[in-house]
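Student: sequence first, predicted model second:
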Amino acid sequence: MADLEIAYRVMATPDPSFNSSALFPPPRPTASPSSKPKFGIYKTWFDRADSSVKAVCHEALDYLTSKLGYETIDIDIPFVHEGQRAHAMTILSEFATVLHGDMSDLTAPNRLLLSVGGKAPASDFLQAQRLRNHLMKHLAWLFERHPGLIVVTPTTPCAGWPIKGGVGDLKYGVSDGDQSIRSMEYVWLANFTGCPAVSLPVGYVNPIEGYGEGKIPVGLMGMAEWGAKNALIEFGYDGERYLNELLEGGRRRPEGWVDVLGLAGKGR
C-alpha cells in the first residue's frame, strides 16, 4: 500500500505546464476521520459470488468491522445486470470506433468481439448512456445519504478461470464470452461510472480439483465516491493489516517469484 500511495500522489500531482491540469490542487494526505467509513453491501449482488470466494471476503469483513470499527449497511443498486451489458456494449463500440476498422494487430478473439461491438446501433448506445446516467445518479444519492460510504464486493465472483482445453488453449488461447462477463461481475460498475476503486488481496482458496496446484488469491474490492481516494487508501492499509497480521500464512508469494530488486542490489 505504501508503494501504491506514493505512486498515486506522484501521478495525481498537477502538471503546471498544462493549463487544465494546473487548475487542480495537488493530492494531500488527510487526517484520519473520527470514525471509519461505512461499508455498503448489496447482498443480492454480493451473493452471486462462488461460496468459497464469499467465505474469504466475509472473514475479512468480519475483522474490519469487529476489530477496526467499520460498519456495514445494506444498500440497493438498480439494474446491475442490465448495466453490465450496457458497459460491455459501450466499451466495445468505443474501441471499434477508435480503430476505424483496422483490427490487423488484434488477436482473433478480440477481432470478433470488436466486430460485434461495431454493429451496435446508435440508439442502443444512447440507451446505454442513459442507463449509465441513472446509475451515477443513484450512486450520488447513496454517497450523499451515507457520507464516506465504500461499496464493497468481491473483486471477481470466482477464484480463477480453469483452463479446460488443455495444451490447445495454452498455445492458441481461448475465447469464452460468458466466462469473461462472469469474471467482470463486479468491476464494471466503477469503470462505467468513473468511481475510484481499490482491490485488496484478502485470502486464498484451493483451485478447482484437477485444474492447477497451489492456492488461488481472492480479492475484496472497495468503491468510493468520486474524488474520495484517500478513504480508499486508508481502507487499503487496513486490509493489508488484516492480510499480514491475522490471515494464517499472510501474503503468499507465487512459486516462481523472483526478488528482482534484491538481485539488482547485489549487482546480479
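Tutor: That came through, no problem.
Student: all contacts plus neighbour counts: C-alpha atoms, from now on.
Tutor: Will do.
Student: ok now whichever strand or helix holds A7, how far from the chain's centre?
Tutor: In this structure, A7 sits in helix 2-11 according to DSSP states H and E. Mean-position distance between helix 2-11 and its chain equals 18 Å (Cα atoms, centre = their mean, to the nearest Å).
Student: what's in contact with it?
Tutor: Contacts to helix 2-11, defined as Cα atoms under 8 Å, 6 or more residues apart in numbering, come from residues P26, P27, R28, I233.
Student: of those, grab the buried ones for ChimeraX.
Tutor: Command for ChimeraX that selects the buried part of those, burial taken from 16 or more other Cα atoms under 10 Å:
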select :233
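Student: go through the protein and flag its longest helix.
Tutor: Of all segments of type helix in the chain, defined using DSSP state H, the longest is helix 122-145.
Student: what's the next secondary structure element after that one?
Tutor: strand 150-154.
Student: which residues touch that next one?
Tutor: Contacts of strand 150-154 (Cα under 8 Å, 6+ apart): 37-41, 46, 49, 53-54, 57, 186, 218-225, 232.
Student: A further structure is provided below for comparison with the first:
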Amino acid sequence: MTDGPLNSVSTPVLVGQNLLDLVKALEEQPGVATALAQRSPFSALRNRSDLQGLPVTFPIPFSYLAQASGPSADKKIPTLDHGARSKSSAFLSFWDYHEKYLDQSLTPTQVASRVIESIEQSHVHEWVQPVDQEDILRQAAASTERYKNGQHKSQLDGIFMVFKEDQNIEGRITTAGTSFLNKDSPATFDSTPIHNLRDAGAIIVGHARMNEIGWDTFSVNPNSGTPRNPYHLGSSSGGSSGGSAAAVAGGLVPISLGGDGGGSIRIPASFCGLYGLKPTAGRVSGYGGTGFGPSVGVVGPIATTADDLALSFSVISGPDPKDPKTLVQPAFSLKDYNKTDSLEGITIAVVPEWNKEVEVPVMVDHINTFVDHFKKLGATVVEIDIKDMDIARAAHSLTISSEMNSFARRFPDNQKDFLPYTRVMMSLVNQATTADYVRSQQIRALMMAQMEDILAKVDLIVAPVTGIQALDLPEGALEHGIMDSQNTIQCTKFASLANFVGIPALTVPSGFNNDKPVGVHFMAGWYNESLLLRVAKICELAPGIERRKPKVSYSSTHVAV
C-alpha cells in the first residue's frame, strides 16, 4: 500500500536489458551494490553522529496521544446535504448514482451490467484485475432490493468501488502486484476498510493494479499489468496506487481506495486529475492489508469529487480492535464541511523553497491561484521554511525501503520472482546498517517536533504535490519495468514528509498544463482530516478551476436513463 523509492541514486533511466544487467551485477558482484549504495543518501545518515534523541516508529506526537479520547464503537455514517452538492462536474459522483436509485429511475442491478461492460472494454488499459461478474451482480441485486424497500444502508449503497491489490477482498487473491504472493489462496476475509464499505452497501468490484509491493511511483508492472493514464495512454498514471486512480479517472467507478507510504495516493491522484487523501497515521485500520510499509503507510480514498472523498473517508476511518494503532484517535466529524464561504481564522502557510524546486513552473501558478482565493475568503497567508528536508527525505527513504525489504525477504524461495526494479532496491537496501535505520528514526523524531511547532502556528500548509507531471513511459519499460531514480525523487520529494511525520495530506485537482492534469497539495495537523476535506470542497467551488474528462472514459452510459 506504499511507495518507497531510494531517495537519490545517481543512475540513468534503465529499462529492458540494461535494467536486467544491473540486477545481475548487483546480485552476483557484492562490490557493485556497495559502491552504488555509497552514492545514495543512506550513507549521508552516517554523518549524523550528533543524534541522541529517542527513535520514533509510530509518527504521532506524545502530546496528541495524551489528548486522544477515542471515539465510541457505535460510529454512524454521516449523510451529506444534497443542497450543498458542488457544481456539475465532468465526472460522475456517488450523487449521480444515489439519486437515481432513490427515485427508482435506475437500479444498482441495471448499472452493474453497464459497469461490467465498461470494465471489459477497458481491459486493454490494464486498470483493474479481471472481476467476478456474478459476485458484482449479486451485490447489486441486494442493493436494488434495499432501495426498493426504502432501506438503503447509506449514501454509498450501490456505489461501485475498486481497491488497490494489497487489500484483502474475501474470495479474491491478494497479489500486491507480485506474480506469486497468495497464489491459489484467495483471502478468507475483507480488510477492515473494505469490510466497513461493504457494511455501508458499497459494491466491491475488485482489485486495481499497482507497483509490485508498492515500491516506486509509476505503477509499471510487467507482472499484473501497467495501468495507462486515461489522459495520455503513453504516460504513467502514478504510483503505487496507479490502477486505483486510473479506474476512477477513466470512469469505471467514482471512488477507489489506495495506499500511501510516500505519496502513493497523492501522486496518482495528481497525475489523473482527482482528489486524494492520505490520512493521519493510524486513522484507518491496516488490518487485512499486506502491510509492507507499516510505520509510514496508510489506506485512503481517491475520488472524482470532494463529496465522494469525504463520505468514503468517513466510512473507512475509525478505531479497529484488530489494529491497535487506530485505538488512540479522536472522533472524526464533518461538522464544518460545508462552511465554504469563509476561511476567517485560518492561517495557511506556503513554502517558498519548495516552490523553487518544481520542474514545471505552472504548478506554482496553480498554488498561487488557490492562495489568492483563500485570501479573498479571509485566510491569513504566511511563509514558512521547513528545515533539514534533504536529510528527512533520505531518512524516510531508508525507513520505507527497509520495511519493504524486510517484507520481501520473507519469501526466500521467490527472490528471483520479484521484478528487476524490486531486486535492485533489495540489493541496495541490504547495504544499510542497523545504525542507519536507528538514525533515520531519530531524524523522524526531530522532524515531528519541528512540524508540531509549525502546526501550532498555522492550520494548513499548501505546496506542490510532485515536482513533475505524469511521466511519459519510455519504450521498453512495459516488458521488464523501469528504474528512473531522478523522476522517482521528483514524484516523492514533497509528499514523503507527511508519511514520515504522520500528518494527513490532501491532493486536489487544479487544472492542466500541456493537456496533463496538475494538482495542489495540502497538509494539516495530526487528525485534522476535517479541515483538509473542507478545503477540498472550497477548492472544488473555486472559480476558474478546469476539470475535464480524459481522452479515455467509460462513464457516459452508467447512469443514462
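Tutor: Cool, got the structure. Computed from a prediction, not measured in an experiment: that's the story for all the values here.
Student: give me the TM-score for this pair.
Tutor: TM-score of the superposed chains, computed with TM-score structural alignment, normalised by the length of the first structure, equals 0.83; 248 aligned residues with a Cα RMSD of 2.5 Å.
Student: among the contacts of helix 2-11 of the first structure, which are located in helices?
Tutor: Among the contacts of helix 2-11 of the first structure, the members falling in helices (DSSP H) are I233.
Student: most widely separated two among the contacts of helix 2-11 of the first structure?
Tutor: Using Cα to Cα, the contacts of helix 2-11 of the first structure reach their maximum pairwise distance at P26 and I233, which is 15.9 Å.
Student: state the helix or strand in which D336 of the second structure lies.
Tutor: Counting by DSSP H and E, D336 of the second structure is part of no helix or strand.
Student: quick one: the nearest residue to it once chain neighbours are set aside from D320 of the second structure, how far?
Tutor: The shortest distance from D336 of the second structure to any non-neighbouring residue, by Cα to Cα, 6 or more residues apart in numbering, is to R534 (7.0 Å). According to Cα to Cα, to the nearest Å, R534 of the second structure stands 25 Å off from D320 of the second structure.
Student: do the same with I468 of the second structure
Tutor: Counting by Cα to Cα - I468 of the second structure and D320 of the second structure are separated by 37 Å.
Student: ok, Q17 of the second structure next?
Tutor: With distances taken as Cα to Cα, Q17 of the second structure is found 46 Å from D320 of the second structure.
Student: higher neighbour count, the two?
Tutor: Neighbours were counted for Q17 of the second structure and for D320 using other Cα atoms under 10 Å; D320 has more, 19 against 12.
Student: the stretch 401-550 of the second structure: helices as residue ranges?
Tutor: Using DSSP state H, counting those that start in this stretch, the helices of the stretch 401-550 of the second structure run over 420-429, 434-455, 477-480, 485-492, 496-501, 529-541.
Student: deepest-packed of those, please.
Tutor: Highest mean neighbour count among the helices of the stretch 401-550 of the second structure (mean count of other Cα atoms under 10 Å): helix 496-501, with a mean of 28.
Student: check the mean deviation of that helix from the first structure.
Tutor: Here the mean offset of helix 496-501 of the second structure against the first structure after fitting is 0.5 Å, by mean Cα distance after the TM-score superposition for the first structure.
Student: which residue range of the first structure does that helix align onto?
Tutor: Matched against the first structure by TM-score structural alignment, helix 496-501 of the second structure falls on residues 188-193.
Student: other residues contacting that stretch?
Tutor: Applying Cα under 8 Å, 6+ apart, the set of residues contacting stretch 188-193 of the first structure from outside is G83, Q84, H87, R132, L135, M136, P196, A197, M223.
Student: what strand or helix carries the counterpart of the first one in the second structure?
Tutor: With TM-score structural alignment as the matching criterion, the partner of G83 of the first structure in the second structure is A392. When elements are assigned from DSSP H and E, A392 of the second structure belongs to helix 389-408.
Student: do F163 of the second structure as well
Tutor: Counting by DSSP H and E, F163 of the second structure is part of strand 160-164.
Student: also D15 of the first structure?
Tutor: For D15 of the first structure, there is no enclosing helix or strand under DSSP H and E.
Student: roughly how far apart are it and G194 of the first structure?
Tutor: Counting by Cα to Cα, the gap from D15 of the first structure to G194 of the first structure is 21 Å.
Student: not counting sequence-adjacent ones, nearest residue to the corresponding residue of the first structure for W526 of the second structure?
Tutor: Taking TM-score structural alignment, W526 of the second structure has W226 as its aligned residue in the first structure. Excluding its sequence neighbours, the residue lying closest to W226 of the first structure (Cα to Cα, 6+ apart) is C195, at 5.0 Å.
Student: which parts of the stretch 201-350 of the second structure are helices?
Tutor: Going by DSSP H, counting those that start in this stretch, the stretch 201-350 of the second structure shows helices at 242-249, 266-271, 306-316.
Student: return the most buried member of the ones you listed.
Tutor: Neighbour counts (mean count of other Cα under 10 Å) averaged over each of those peak at helix 242-249, with a mean of 36.
Student: and that one, which stretch of the first structure?
Tutor: Using TM-score structural alignment, helix 242-249 of the second structure lines up with nothing in the first structure.
Student: what's the answer for stretch 145-156 of the second structure, then?
Tutor: Using TM-score structural alignment, there is no partner range for stretch 145-156 of the second structure in the first structure.
Student: contacting residues around whichever residue in the second structure pairs up with V53 of the first structure?
Tutor: Counting by TM-score structural alignment, V53 of the first structure corresponds to M363 in the second structure. Listed by Cα under 8 Å, 6+ apart, the contact partners of M363 of the second structure are P464, V518, G519, V520.
Student: D135 of the second structure: which of the residues you listed is nearest?
Tutor: Closest to D135 of the second structure, out of all of these and judged by Cα to Cα, is G519, at 35.4 Å.
Student: the closest one: neighbour count?
Tutor: Neighbours of G519 of the second structure under the rule other Cα under 10 Å: 30.
Student: for Y64 of the second structure, see how far away it is.
Tutor: 30 Å.
Student: what of E540 of the second structure?
Tutor: 30 Å.
Student: do S402 of the second structure as well
Tutor: S402 of the second structure is 27 Å from Y64 of the second structure, by Cα to Cα.
Student: higher neighbour count, these two?
Tutor: Ranked by neighbour count (other Cα under 10 Å), S402 of the second structure and Y64 place S402 first, with 23 against 15.
Student: so what does that one match up with in the first structure?
Tutor: Under TM-score structural alignment, S402 of the second structure pairs with S93 in the first structure.
Student: what do you get for F313 of the second structure?
Tutor: F313 of the second structure maps onto Y8 in the first structure, with residues paired by TM-score structural alignment.
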